[in-house]
Structure formats: structure tokens, C-alpha cells
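Asks: show me the folded form of this:
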Amino acid sequence: MSQPITERVEDPDGKRASGRRKIDWAREHMPIVAALREEFEAEQPLAGETIGMAMHVEATTAVLTEALAAGGAEVAITGCNPLSTHDDVSVALDANDLITSYAERGVEDEAYYGAIDAVLSHEPTITIDDGADLVFRVHEEYPELIDSIVGGCEETTTGVHRLRSMDDDGALEYPMFAVNDTPMKRLFDNVHGTGEASLVSIELTTNLSIAGKTVVVGGFGQCGKGVAMKARGMNADVIVTEVEPRQALAAHMEGFRVMPMVEAASEGDIFVTTTGNRDVITRDAFENMQDGAVLSNAGHFDVEIDLETLEDMAENTFEARDGVRGYELPDGRQLNVLAEGRLVNLASPVAEGHPVEVMDQSFAIQAVSAREMVENGEEYGAGVHNVPDELDKEVAEIKLDAEGVEIDELSPEQREYMDSWQHGT
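Replies: From the prediction side, this is the model:
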């Protein structure tokens, strides 16, 4: 069984202070979660609940975690990616009497799943996931916990896809909110968060410019669209690859070049996968790539770039730069993989994740969704559920208020007109 992070790191006090500074900075720039925290502290909607979390443990996640604890919950948390944890943030979280953190950066698979098991030893009544590893672990290894779990929330596109497949097979045995699919998450976090954070991390990790390069984006979902738009805004030539005809057409109508990955490979300088699927960049593409090509992933798991095949193809591999693995091929070309093919915006040594303001919106949805599960969980059967629209609007209204933005309201006559089928042309 894993131990809390404070029992496994040197100089916990020094790390705690560093983590505290990061959390406090993020909290100052997260007005939605801050407003919800005040409400939670006053009303204690999560009192008596135990929340198990598997998330990217960095400063913005910590702000959410502390808000949930302020609402009365006991919280146990670990990472959802072996390279995305900030150890100092984990230590600072663990200093809270209501929070136990098992997250640690750079662990191997056994320790990674051991930490998930440690979270589940707290017998959570609510689960909050990023990638669905926690909910899968419950079903596969701890089915006895299912009866006491009220429900859960899933943050990501990949996790929601996995849960919907599980639901289709009749294997999901408690209700889960698809937080990723709600507008306040999908339209801001996926587009602007992934777009900005991925390209910033690529630049910082490589110290190379985006401008003037050809950037190949694998997939044109919301995340891929964000990367493509931001890269174009940074004066890159952008190529999109797709398998879904409507998404490919959308990219074409947005003015991007669209072609198969094997063709794009010969033109690309920088590659960014965003699909949530495996084998997006494979041998045929590697064989066509230019010397010095940079490969990165902004999807979820480290399966989008076929690293096993690339390793087999390479005569030599070496650390070209901190966070950059060079693969030297027999013909002398060098291909460079960032962050071991994991999420470049979180797993790169210099990565900070999505901008704080973007995560404020996404994590506010997590907070109100957890509250909804506690207050009205009996209304939701086992399976994947959309976040109620009024909760999404609640978060948007708090954000507008924090930004000092006022909007119009429908008059009674307008509302009646919109709700009626009896008004003709």
C-alpha cells in the first residue's frame, strides 16, 4: 500500500512551502472555484462524504481539491499520469488534515496503481477521474465498493469515451457525469487550454520557434482544433490529419490543409497528436519524416505515437535535451520525442498544464457536479450522464460576474415565444 507523499519525500517542509506558493497563486486567478469554495464552506454540501480522485496533481487541481475539502469532504488523491504530478503541490495538499495525497512524479506502473489502490482504501463515496483509471480500478479490483459509491465525474475526452464503451457493454455500475462533454469544459478547456498549453510546452521544451514551421495536428476534435488554431495564430503552416470525414471537412473549411498522416509526415516539422486513440503516428510516417522532426502528444495516454516501433527502428536513443528523447535512425535521421510521448502540456519537465483561468472553469464544473451527485444522486442510474445544463450555466454566470460582464435577459414575451410551437411565420 502506498504511503502519503509526505512520508516518501525529502525536506517536506521546503516542498510544502513551494507547493503552497503555487496553489495560492492559482487560487488568486480562479474566481469561480473561489466563489464555490465560499459557498461550500458555508453550506457544507459534501459533509460526511469521502472523495477519491485520480487527477493531474498540480496547482489548479489542488485548488479544486481544497474547495472540496472545505465543503466537508475527506479527500484522497493521486495522479492520473506518472509524469504530471508536481511533488511540492502534492506535499502541500497532504498537509491539509482533510486531504491525503499519494501522488508522486516519475513512478513506475506498480507504484502508480498502488497509489490508486491506496486512494480506494479510503472507501470513497464519490470518484473524480481524469482518464477513468480510478473508476475502472473500482470495477475490476474493488467491486465491493460499488454499492457505497454515490457517483462520479470524468474530466477528459478519452475517459468519457472509455466510460461510454463501458456503459454500452452494461459494465458501468454507478452513475458518472461526463464533465468533458459540457459546453463550459469542451469549448474552453479543450480548445483554448489544450491549444495554448501544448504549444507553449513544445516551445519551452525544445527552445524552438513555432513560427515558420509546418505543424501537423493529428485529429480535429475540440483539442485538435485548438492546437491547429493557435499554431496558425503563431504563424505556422498547419496540416490536419483525420479519420472522420465530417471533422476532416470542418478542418478543410477552416482553411487548413488536410491529408493522411503518411503524406503529412514528409512535410511536418512538429507533430502534435490529439485523438485519444492509439497508433496515430506509426512506422510508415516515421520512415517519411524529415531529420530533426519533433513528435509530441496532446491526447491522453502514451499510445498515440508508436514508440515501441520507433525504438525498434532506431540504432541509438539518447537524451537530446531535458524532456526530449532523440531516436537516431540507420539513415542518419534523428526524430525527437517530447515527454516520453505523454501529455506534452503536463508531462514535459517545464510544463505547467492548462492556463489557470481555463482550469477554473473546468474544475468549477467538477465541483458542482460532485455537489449534484451528493444532493441528487438517487435521480441518476448507473451509466454515463450529461452534466445538467443549469449547472453549466451556473458556472458561466459566476465567471461573467467575476469578469464584470453583464448580459441581457429574456423578457416574458420572448421566453413564451421561444417555448411555444403555436407562433407561425
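Asks: contacts, neighbours, all on C-alpha from now
Replies: Will do.
Asks: M418 - how many residues pack around it?
Replies: Burial of M418 is recorded as 11 neighbouring residues (other CA atoms under 10 Å).
Asks: also V89?
Replies: The number of residues packed near V89 is 28, by other CA under 10 Å.
Asks: residue contacts, G276?
Replies: T157, T158, G299, H300, F301, E304 (CA atoms under 8 Å, 6 or more residues apart in numbering).
Asks: can you lay out the residues you listed as CSV showing distance to Q361, neighbour count and secondary structure?
Replies: Formatted as CSV, the contacts of G276 follow (distance: CA to CA, whole Å; neighbours: other CA atoms under 10 Å; DSSP: H, G, I helix; E, B strand; the rest coil):
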residue, distance to Q361, neighbour count, secondary structure
T157, 16, 24, helix
T158, 19, 19, helix
G299, 20, 28, coil
H300, 20, 24, coil
F301, 23, 18, coil
E304, 27, 25, coil
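Asks: run this one through as well so I can compare:
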Amino acid sequence: MTSSVADPSLADAGRDRIDWADAQMPVLRSIRERFAATRPLDGVTVAACLHVTAETANLVRTLLAGGARVAICAANPLSTQDDVAAALAAEDGASVHARRGEDMDAYIANVRALVETEPQVTLDDGADLLTVLHARVAGLPTGFLGGTEETTTGLVRLRSLQQSGDLACPVLAVNEAKTERLFNDHYGTGQSTLDGILRATNLLMAGRTVVILGYGITGKGVALRARGAGAQVIVCEVDPMRALEARMEGFQVMPALEAAARGEVFITVTGAPGVLTTEHFQAMADGAVLANAGHFDVEIDLPALDAVATGGMRSVLPLVTQYEIAASAGAPPRRLNLLADGRVVNLAAGQGHPAAVMDMSFATQALVTEHLVRSAVGQPGLPAGVQPVPDAIDREVAALKLHSLGVRIDRLSTAQEQYLNHWA
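Replies: Just a heads-up that it's a prediction; the model follows:
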């Protein structure tokens, strides 16, 4: 399989980065060792539309160790680490189609390059790959077994496809696995979002008013980390249960328009478009910082921001674009600072989740891939539709993580199990 990367000469640096991440990913490494011995994916073609980072490279290495043929492209043009892409293409036998900053035409071409490999399993971060496969005139590839999805946004798209009766394969909802939710969404995005903002701006968070738009499992993590950094945190929500939970956790809760006049840093993490738009921009104070931690660059209304910036826009730092709202009667001009073009800030401005977090996510991805393949051996395979990750896989990942931490836990006795499972 061919590759298309920015600079093949970066392979040595990429290998060092991948090895550094691998040292912090003991769960995935233990699965890779088993895969190398048992080869559960022998001859299976896997296509992955994921963020091409050092952590993802260790998932690719694990799939290759299991016998798979692997092709990968980037799920986000600004998340690719070019040295990692070069190392994977040069040394690990994967077909890599990714380069940092690629335009939309190149992105689409890279997704289509993966489609041309006729994959049997897909790994998605946003569902682009699987939806393109469903749109093919030829239909899904022969022998297609199913896919996995890593994001809430992707699952929304796939469930919509299922509701219309057009989802023709099983998809395992990796994003909703218990270990994934706990580590990736809560701890991973919580830390890496603040990391991306600080890398881009070098702001002092202590004493600053931070507005979190969306208090799902991911928003909760961001809010907690912002409070831990000394920020005053305001939460904006549409769900009354989540809003109540935020209030009971000690956060201020109010509508987004009210928060717009009070906030200094705004972080969207909802998955919905148009969360911050014209009326919010017009209410914001001079110097407000706008960051998005959702999957797609639609939560901050970029056309609306362009429209209100009658004073023009300019790049003030490598990842900060400043929009000037011209002075009105009796008021000076105001400047709003957009980070990373509104793309997911933890990857576009930072290095994404720590390797120890992605260890859990990619361990689940590897085991779910094995599950899809094994479910089709000597039987029809899993039924079409979005499905939960089997509880046994969640428990295996959690147990492996505890073992890597040197943590032991108790077990129920036979009498306790009988008591807890008997109707009397």
C-alpha cells in the first residue's frame, strides 16, 4: 500500500515520539504482545480515519502486530504530527495519507484513498470514513465486518443513518464505553483543552472568568480543570439535569447571552453548531478568547464572526486570530481572539490527550476490532446498527489498567454472588 506524507525524512524523529508515547501506554502494549503471539487479525484490512499522533501510531502498531493490513488518514487537518506520519509510513508498514494543514480537497482525497483499500473494518473519529463508504455506488466492500466510532459527533451521524434505515453494518460505540468516557472524555479532554489554550496564548487562568458551553461528560472535565487552575467558572447548558448538576457542583449557571457579557475565555464543547454567534460576539468584552473543544469547527459561528469584525482581522500569534469589532457611538473598538481557527483546540493548539489517557481508548479500539473479526468466524457476524462495547471488554481494559498501576482489588465470594443475584 502506498503512502502520502509531508516529509519522509522526519521518520527518525517520529519514531522517537512514538516510542515515548509507548512507554506511557502499558495497557495497549500488553494487548500488542498478545496480538503478536496469536495474530487474531491475520489478513484483515483495517482503515482508520483518526488523529495521526504518536498515541494513534501505537494503536496502528498493535493492529499490525495482530496481522492486519492498515491504512490511516487524518480525522482533522490540524491534528497530524508529520514526523509520526513519516515514521509509520517508513518503518511500520502502514499506508499513511496525512499531512498537517492539508486543505479540504486533500482531506477528501485521503479519505477516498482509504476507501480504495476495500477495508473490512473501519475505525472512525467523526464517521467521515464510514459515511463515505455508505455513499459509494458499489456499496460496502465485500466481506465488510463493521466499524468503530470514537466521538459523540460521529455517533450522532451514524444513529441518524440508522434511523433512516441506511446503516448497513454494525458499529461499536467506543465513545460510550465506560473506560472511554471516564478517561478520554473526562480526564483527557479536560486537561488537554486547557493545555491547548495555554500553549496558544500563555494566559494566566487564575482569577479569570471562564465560560464552559456544554456540561456533558467532557464539559464537566474542562470545568473541573479550569476551576483547579484558579478560574471562576460559568456553565451554560440546555439540559436541566446537567444544569442542576453544575449548580450543585458549585458552578454559576446562566444563559449563554448573559455569560457572554461576563466571560473572558469561552470554551464550546457541545457538538452543536452556532453555539456562539452574532449576539454573543456583540456582547463580549474587549480581549475575549474563543476556543472550541468540540469535534467539528461549527460551534463558534465563523461566518458570523467574520461579519461582525468590520474592523478586520489579523494573526497576532501563530494560533490566534484577532477580530476587531469597530467602534460604535461612545464605545471603543473591541478585539475578539479566536484560537486555532475554531478547530478542536486540544489537538490543533496542543498535543491532544496524554498518552496514558489514549492508552485506555486505543486498548478498547484494539479489542473491539478483534471482537468484530471473531464475531464473523463461522457465523454471520454482528447485526447492523450502533451497538455498545461489550461489558467484558470494558472490564478487561479496566483490569489491565489496574494491573499496570500495581493496584489489586477484592473479589466477591461465592456466597456474596449468590446473595446479590438471587431474587430472595
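Asks: hmm, back to that, closest one to L83 of the first structure out of the contacts of G276 of the first structure, please.
Replies: Taking CA to CA as the measure, L83 of the first structure sits nearest to F301 out of the contacts of G276 of the first structure, at 11.2 Å.
Asks: chain neighbours aside, what residue packs nearest to the equivalent of Q44 of the first structure over in the second structure?
Replies: In the second structure, Q44 of the first structure lines up with R39, judged by TM-score structural alignment. Nearest non-adjacent residue to R39 of the second structure, counting by CA to CA, 6 or more residues apart in numbering: G66, 4.2 Å away.
Asks: so what does that neighbour match up with in the first structure?
Replies: Match for G66 of the second structure (TM-score structural alignment): G71.
Asks: the first structure: matching residues for the helix ranked longest in the second structure?
Replies: In the second structure, ranked by residue count with DSSP state H as the criterion, the top helix is helix 355-374. Counting by TM-score structural alignment, helix 355-374 of the second structure falls onto residues 356-375 of the first structure.
Asks: check the mean deviation of that stretch from the second structure.
Replies: Taken over the aligned residues, the distance from stretch 356-375 of the first structure to the second structure averages 0.4 Å (mean CA distance after the TM-score superposition for the first structure).
Asks: show me where the stretch 251-400 of the second structure has helices.
Replies: Ranges of helices within the stretch 251-400 of the second structure are 256-260, 278-283, 302-308, 345-348, 355-374, 391-404, based on DSSP state H, counting those that start in this stretch.
Asks: go on, the stretch 1-150 of the second structure?
Replies: 11-22, 26-38, 54-65, 82-91, 104-115, 128-135.
Asks: quick check: which of these is nearest to S315 of the second structure?
Replies: Nearest of the helices of the stretch 1-150 of the second structure (CA to CA): helix 104-115, 21.2 Å.
Asks: how much does that closest one stray from the first structure?
Replies: With mean CA distance after the TM-score superposition for the first structure, helix 104-115 of the second structure departs from the first structure by a mean of 0.6 Å once superposed.
Asks: whereabouts in the first structure does that helix align?
Replies: With TM-score structural alignment as the criterion, helix 104-115 of the second structure aligns to 109-120.
Asks: now the contacts of G276 of the first structure in a markdown table, with distance to R321 of the first structure?
Replies: Listed next are the contacts of G276 of the first structure as a markdown table, based on distance: CA to CA, whole Å:
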| residue | distance to R321 of the first structure |
| --- | --- |
| T157 | 30 |
| T158 | 29 |
| G299 | 22 |
| H300 | 23 |
| F301 | 22 |
| E304 | 22 |
